[in-house]
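Colleague: Build the 3D model from these lines:
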Amino acid sequence: MPIVNRVSDLHAEITEWRRDFHAHPELLYDLPRTSAIVAEKLKAFGCDEVVPGIGRTGVVGVIRGAKRNGSPGKVIGMRADMDALPIEEANDLPYKSTTSGKMHACGHDGHTAMLLGAARHLAETRNFAGTAVVIFQPAEEGGAGARAMIEDGLFERFGIDEVYGMHNWPGQPVGRFATRIGPIMAAQDTLHIDIEGVGGHAARPHLAIDTILVGSQIVNQIQSIVSRNVDPLKNAVVSICMFQAGNTDNVIPQTAKLLGTARSLAPEVRDLLEKRLTHMIPAIAEAYGAKARFEYRRGYPVLVNHAREAEFAAAVAADVIGADNVDPNIPPFMGAEDFSYMLQKRPGAFVFVGNGDSAGLHNPSYNFNDDVIPFGTSYWVRLVETALPG
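Modeller: This is a model prediction of the structure:
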């Protein structure tokens, strides 16, 4: 379903912005080029305020509607993330990453470009009452940039009443939207395990305490927490993703290190995972005569969409592309998103927009699909004009 409006006229220009961001990826809070370009464009569009440095390298633009009649009215926030990932790009594109070991493998280049396109349109037309606030956030990929912006006074300083976010979704048709009421993305916690045994000769294992054996038992046994402690009607994932031990083929290593993640969609499940892992891991090691030091580090909280705002977001998406192309009750995804911090502070909703048949997120062959741009940009414009009618 093609989009034919002022936004579609901007498609080629927004695509140029997106591809420029793609060619020059920056990580976490270290976004000097990206932040500067965003601020420069917002000023050129005629935003009423452009404020850099929120949450270290975040940028905020304020656009006041022409239908306010002297009243500040309601304030709607829209957030896009700007940071890339420490991945070596595998694509052979004219605009592929020019920085070794860094690439936009999650589509934040597209998110930033689409919100910039919406800011331009809204600043030109101002066909709404109240105020639109565009939020360009650093450090979504593990740096909790949303929390940093909140701690820097984002919501109070700009008087934001509601806040909305969007992420592209590979595997879904281009422009198809999806959301849900309640938990939509998981809490993300990190497991750190250090095991100490007794090193020795591989031919005399009875004189050693094998940390590889102990670590293997830990990996196996902690899966029983999900299968036998968590309510089967609730969601949880425990994955060990790094196991480091030893340096050669004939030495039983004295130490081993394991790293992993725990994901959950409910506070009580999160508490249960932490409690059971904290109890089980040292106990398993002790059963083999080893010691295990375990640390459970809480990360991003569950991303919970507010009911009214999720229904509103789905209705706006349906207005953009038709109700048949909107899923208002998508199953939750066990990935994590620091937009969750924003939804803890203000009502709002997070939506997904289809990226077509692309490689998956965080894949070295991923590329944001520029055909998505008119849909995502139109969604932002329609959201403001619908939420803030004159």
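
Colleague: Every contact and neighbour count from this point should use C-alpha atoms.
Modeller: OK.

Colleague: Okay, and residue 168 sits in which element?
Modeller: Per DSSP states H and E, residue 168 falls inside strand 162-169.

Colleague: ok, now which ones touch residue 150?
Modeller: The contact partners of residue 150, taken as C-alpha atoms under 8 Å, 6 or more residues apart in numbering, are 55, 342.

Colleague: And the residue nearest the centre of this protein?
Modeller: The centroid of the chain falls nearest to residue 337 when counting by C-alpha atoms, centre = their mean (3.4 Å).

Colleague: helix/strand/coil for it?
Modeller: Recorded secondary structure, residue 337: coil (DSSP: H, G, I helix; E, B strand; the rest coil).

Colleague: Please provide the structure for the following sequence as well, for comparison with the first:
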Amino acid sequence: MAYVSAGFLGSNTPEIQIRRDLHRYPETAFQEYRTASRIAETLDALGYAVRVGAQVMRAASVVNPPLADDAQAAVAGARRNGGVGRWMDQMQGGLTAVVAEKRFGPGPVLAFRFDMDALTLQETQAENHLPRNEGFASQDPQRMHGCGHDGHVAIGLTLAQSLANLSGLSGTLRLIFQPAEEGGRGAVPIIDAGVLDDVDFLFVAHLGCFLGSGRLAANASGFLHSTKLRVGFHGTASHAAMAPQLGCNALLAGAAAALNLHAISRVAGEETFVNVGKMTAGTTFNIIADQSELLLEVRAETANGHRYMLDRAEAVIAGAAQIHGVTHQMEIVAQLNGNENHADALAIVDRAARSLPDLEVLESWPIGGGDDASKMIARVHQRGGIGAYFIIGSDITAAHHAQSFDFDEASLATGRQVFEAIAVQVLGKA
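Modeller: Okay, the predicted model is just below:
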């Protein structure tokens, strides 16, 4: 079902209606079948040329796709909850990106990117949580939109409607709806499919980031370099009382690594981070664990700081394995570099934002993390275009990625209006 035919785009608050529908049905990396298929159906109904699946993602570039059983369950769940089969059938294998295009005439190619994946996170049931009280809390106990991507999609779809028949434009508008931003794995398959190769202008935005409602930062700064690692320790199982000396404890190796990773000395003069987000190990009470796995990431402001953190992490992991007599392996799941916004693109954002009444425009605001849209921006720059990432202010109830996260839905209309103003600047006839 398209949001057009469902009546959402004809309501008084279309951004909010769409956001709340998406919030009920969160989907994580490369499993965004319901979300993506309804996006595609909506854009098709609005008259855009829509491409999905292998047309816009290189399958060989997908890192760590969902297991077959998980993918099958995701597809089945999407069908039950209103996914559109004719689009989902083209997205098999986690190729869930959607690219929609409308050509208004000769002129530049303007692209906007909107991420659409949710998080593996259980949403709070606290009495003061708006999604719970208004009946649009996550229907999945293991997933939630805890970062605002449901709002980004809502902005993108209502923007698509407002621009579809706008007079006075010339050039090509390209809307990119990206999977798997969380974890930094969704941009590269889109880049490798050539979607950015002819783009002259690329703009990306994020809601919140501790910038309050009624404000906008033209330059999202402070993008961090990061590496996400999966580490496995492999030991020897044995009876914990009868023959503990014959065992090699992978659980203790993992625990030693986790504690000492968090003890890595920081780099003077810059922000550096490390976090072990998940650890699994062992089988039962009286068996020395022969397997352990850690999921962790390191981040830093600079490339040199990032290299230092990564080298120290690798040394800690190797040392923990040696101490406990186990073997180990490390797999890089995703890596992000910093981001450089183009000065000319920032000027476009600044002018667009200042054209809106009652919107306070800041020169810069730290994003507080990273986004693999930075790779898209870098690709556009490499090909001779310009790009920028900005922040749409929105009051939030808790930090991004928290169980009680929510944002001020009034900021959705502001975001749409800024994107509209950018489009008019770039594609407007002189």
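
Colleague: element containing the residue of the second structure most remote from its centre?
Modeller: Taking C-alpha atoms, centre = their mean, the residue of the second structure most remote from its mean C-alpha position is residue 242, at 48.9 Å. Secondary structure from DSSP H and E places residue 242 of the second structure outside every helix and strand.

Colleague: I'd like the distance between it and residue 326 of the second structure.
Modeller: The gap separating residue 242 of the second structure from residue 326 of the second structure is 20 Å, by C-alpha to C-alpha, to the nearest Å.

Colleague: same check, this time on residue 183 of the second structure
Modeller: 28 Å.

Colleague: So what touches the lengthiest helix in the second structure?
Modeller: Using DSSP state H, we find that the single longest helix of the second structure is helix 303-323. Contacts to helix 303-323 of the second structure, defined as C-alpha under 8 Å, 6+ apart, come from residues 225-227, 233, 250, 253-254, 256-257, 260-261, 264, 266-267, 270, 272, 274, 298-300, 327-328, 337.

Colleague: Give the ChimeraX command for selecting the buried subset of those residues.
Modeller: The command below creates a ChimeraX selection of those among the contacts of helix 303-323 of the second structure that count as buried (16 or more other C-alpha atoms under 10 Å):
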select :225,226,227,233,250,253,254,256,257,260,261,266,267,272,274,298,299,300,327,328,337
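
Colleague: Cross the contacts of helix 303-323 of the second structure against strands and list the overlap.
Modeller: If you go by DSSP state E, the contacts of helix 303-323 of the second structure have 225, 226, 227, 233, 272, 274, 298, 299, 300, 327, 328 in strands.

Colleague: How about the fifth one: what's its closest non-neighbour residue?
Modeller: Across the structure, with C-alpha to C-alpha, 6 or more residues apart in numbering as the measure, the residue nearest residue 272 of the second structure apart from its sequence neighbours is residue 300 (4.3 Å).

Colleague: OK, contacts around the aligned partner of that neighbour in the first structure?
Modeller: The equivalent of residue 300 of the second structure in the first structure is residue 264 (alignment by TM-score structural alignment). The neighbourhood of residue 264 of the first structure, defined by C-alpha under 8 Å, 6+ apart, consists of 186, 187, 188, 235, 236, 237, 270, 302, 334.

Colleague: How many residues are close by residue 108 of the second structure?
Modeller: 18 (other C-alpha atoms under 10 Å).

Colleague: now residue 184 of the first structure
Modeller: Neighbours of residue 184 of the first structure (other C-alpha under 10 Å): 25.

Colleague: Where does the equivalent of it over in the second structure fall, secondary structure wise?
Modeller: Using TM-score structural alignment, the partner of residue 184 of the first structure in the second structure is residue 223. Here residue 223 of the second structure, judged by DSSP H and E, is contained in no helix and no strand.

Colleague: which residues touch residue 223 of the second structure?
Modeller: Contacts of residue 223 of the second structure by C-alpha under 8 Å, 6+ apart are 301, 337, 338, 339, 366, 367, 368, 369, 370, 371.

Colleague: how near is it to residue 387 of the second structure?
Modeller: Per C-alpha to C-alpha, residue 223 of the second structure is found 15 Å from residue 387 of the second structure.

Colleague: ok, now which ones touch residue 207 of the second structure?
Modeller: Counting by C-alpha under 8 Å, 6+ apart, residue 207 of the second structure makes contact with 148, 151, 152, 391, 392, 393, 394, 411.

Colleague: How about residues contacting stretch 338-350 of the first structure?
Modeller: Applying C-alpha under 8 Å, 6+ apart, the contact partners of stretch 338-350 of the first structure are 140, 144-147, 150, 160-167, 179, 300-306, 309-310, 313.

Colleague: Understood, closing this out.
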